[in-house]
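# just a sequence and a predicted model for now, questions to come.
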Amino acid sequence: MKKLISVFLLSIVAPLTAVASGSGYHLDDMKPNVSNKASLQRGAQTFVNYCMGCHEMQYSRYERVADDLEIPHELMVENLIFNDSKIGQLMTNAMTVDAAKRWFGAAPPDLTLVARVRGEDWLYTYLRTFYEDSTRPLGVNNEVFPNVGMPHVLMELQGLQKKGCAQVAVDIDVLTGQDITEERCDVLYLAEEGSQSPAEYEETVYDLVNFLVYTAEPMQQERVRIGIIVMLFLVVLFICAYLLNREYWKDIH
């Protein structure tokens, strides 16, 4: 019986470990903030404009996203719904599974729960580590997900990264405040600039990942709110119980 339980737990943990570790590339830290409505709104805009042509969110509805992100329905319909979908429908696209398999070799995955599956650090690092690779069918590769079959859809924003030798900041001179650099090879460097600066692109990726974290668990904020109410109720209940207990035992020796 114990052996069966061990095998069952291993079958669950092993895939999750493989997903989290990926290529072994160091993942950058990303702290999501789903209470930042402006960030979520920008992330939703980026997702609809750059990701939704291939990826769906078949477990999310436009209306729920609009309400949670405080986007008026008319603005949602006008700016974030580009097909014939209605405000109350699921966030799907027009790409069929057969067409996706012909174009990409496999259907692009649904992204509703991707932040729960991959983790925000993985997504944040993944979207920032595409680089030119002429050996790949789509001309790019990725440090976090080697040989990925996805094009770098955000290239016009980030620009084109290459992998090679470049000057890398390794420390800061305490006297001048300037970066101390040294040449390192096998690192990513920006060979062609995009429409955004590196700082602006990192903010765009942050907002997009923040939005994906929200869609993976839309009830996060409500869950926290309910948890606080429950804890306050338990505190009041404890005080009442304590006072009642003291009153009941005060004449008993």
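Right, received. Where do you want to start? Residues are numbered from 1 along each chain as shown.
# please count neighbours and contacts with C-alpha atoms only from this point.
OK.
# how close does Leu232 sit to Phe238?
Noted for Leu232: a distance of 10 Å to Phe238, by C-alpha to C-alpha, to the nearest Å.
# and if you look at Leu113?
Distance from Leu113 to Phe238, by C-alpha to C-alpha: 38 Å.
# these two: who's more crowded?
Leu113 (20 against 12; other C-alpha atoms under 10 Å).
# pretty sure the more buried one is touching Ala216, no?
Yes - using C-alpha atoms under 8 Å, Leu113 is in contact with Ala216, at 4.4 Å.
# centroid residue for the chain?
Centrality entry for the chain: nearest residue to the mean C-alpha point is Val209, 3.1 Å, by C-alpha atoms, centre = their mean.
# what helix or strand does that one sit in?
Val209 belongs to helix 198-216 when elements are defined using DSSP states H and E.
# for comparison:
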Amino acid sequence: MKKILITLLALLPALAFGAGSSVPLDHVEVDLRDKASIQRGMALFVNYCLGCHQQKYQRYQRTADDNGISLDVLKENLMFTGEKVGDHITNTMPEDDAPKWFGSTPPDLTLVARVRTPDWIYTYLRSFYVDPLRPFGVNNTVFPNVGMPHVLQSLQGIPTKIAHTAMVDGEEGVQQGEKIVVDGSGKLSPEEYDAAMRDLVNYLVYTAEPTRLESERLGTWVIGFLIIFVFFIYLLKKDYWRDVH
């Protein structure tokens, strides 16, 4: 019983991380064949996320080879601390200090698209808003009280949550929930920011399952083989039972 309780307690962080959200999620179309999108997503991850979040189960060279990134471009634009191309995508954040700075160690994001979903990540990245009561001055509607700064604010601008009103049954100003608006100070327009978040999600979907396209290709061949195999089995069965019937 003691071993079972210890195991359950050890799993609690993972269960909490994988818990669903009650907030309606926005759908995002991901396409692992869109190599340019994955390249842009990797650039966003390295420049804005890698300082805190590692991908210690994914290697630089594997990512480059799978997505058409030359080693020269990889070394010059996506590797900054003297790593080797065969190294895993990690950072230098001290493990002992991370919980002091953020309340808990920022999770590894190699498999985040499988733990969560692409829609969850896409909505989360677009749901930060100013909250002076939080340690980093921001909160998130999808992940309330998350211990993470809005590292993409320079791209999006300053997001503010306001009441969303509409006309209902001829009456104006009826509150219909809340929405997030930005002040226009970001480097990207709202449409460009959404597109950038799609690229980042596309990259995270790739790292969660780098062999997905190959698996789907092989799966098509396997299903085709099974269909043909079943046809021959049916003919064999008819021939075997012909005299019985």
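Cool, got the structure. In this text the structure is predicted, and so the values were computed from the model without any measurement.
# after superposition, what is the TM-score?
The TM-score (TM-score structural alignment, normalised by the length of structure 2) is 0.84; 234 aligned residues with a C-alpha RMSD of 2.9 Å.
# Arg114 of structure 2: how many residues sit nearby?
Quick note: Arg114 of structure 2 (other C-alpha under 10 Å) scores 15 neighbours.
# cool, and Glu78 of structure 1?
The burial count for Glu78 of structure 1: 9, using other C-alpha under 10 Å.
# and it, how far from Leu208 of structure 1?
20 Å.
# what's Arg198 of structure 2 in contact with, if anything?
By C-alpha atoms under 8 Å, 6 or more residues apart in numbering, the contact set of Arg198 of structure 2 is Val28, Glu29, Val30, Gly41, Tyr122.
# same thing with Thr125 of structure 1?
Contacts of Thr125 of structure 1 by C-alpha under 8 Å, 6+ apart are Leu27, Asp28, Val144.
# try 10 Å this time
Residues in contact with Thr125 of structure 1 (C-alpha atoms under 10 Å, 6 or more residues apart in numbering) are Tyr25, His26, Leu27, Asp28, Asp29, Met30, Asn142, Glu143, Val144, Glu202, Val205, Tyr206.
# which one in structure 1 is aligned with Asp96 of structure 2?
Using TM-score structural alignment, the partner of Asp96 of structure 2 in structure 1 is Asp98.
# verify the contact between that match and Pro108 for me.
No - applying C-alpha atoms under 10 Å, one finds Asp98 of structure 1 not in contact with Pro108, separated by 11.2 Å.
# now Leu138 of structure 1. Nearest residue, chain neighbours left out?
Pro151 (5.9 Å; C-alpha to C-alpha, 6 or more residues apart in numbering).
# alignment lookup: the one you found to structure 2.
In structure 2, Pro151 of structure 1 lands on Pro149 (TM-score structural alignment).
# count of neighbours near its match?
16.
# so where does it fall, helix or strand?
Pro149 of structure 2 belongs to no helix or strand, assigned by DSSP H and E.
# what's the mean deviation for the biggest helix by length in structure 2 versus structure 1?
Counting by DSSP state H, the longest helix found in structure 2 is helix 212-240. Following the fit onto structure 1, the mean deviation recorded for helix 212-240 of structure 2 is 2.7 Å by mean C-alpha distance after the TM-score superposition for structure 1.
# contacts for stretch 109-116 of structure 2 next, please.
Residues contacting stretch 109-116 of structure 2 (C-alpha under 10 Å, 6+ apart): 14-15, 17-21, 45, 49-50, 53-58, 89, 118-121, 201-209.
# quick check: buried residues in the helix holding Val209 of structure 1?
198, 201-216 (16 or more other C-alpha atoms under 10 Å).
# and the strands in structure 2, which stretches?
55-59, 88-89, 128-130, 138-140, 159-168, 171-182 (DSSP state E).
# among those strands, which is nearest Arg242 of structure 2?
The minimum distance between Arg242 of structure 2 and the strands of structure 2 falls on strand 55-59, with 56.3 Å, by C-alpha to C-alpha.
# quick one: contacts of the closest one?
Residues lying outside strand 55-59 of structure 2 but in contact with it, judged by C-alpha under 10 Å, 6+ apart, are 84-91, 107-112, 204, 207-210.
# thanks a lot, see you next time.
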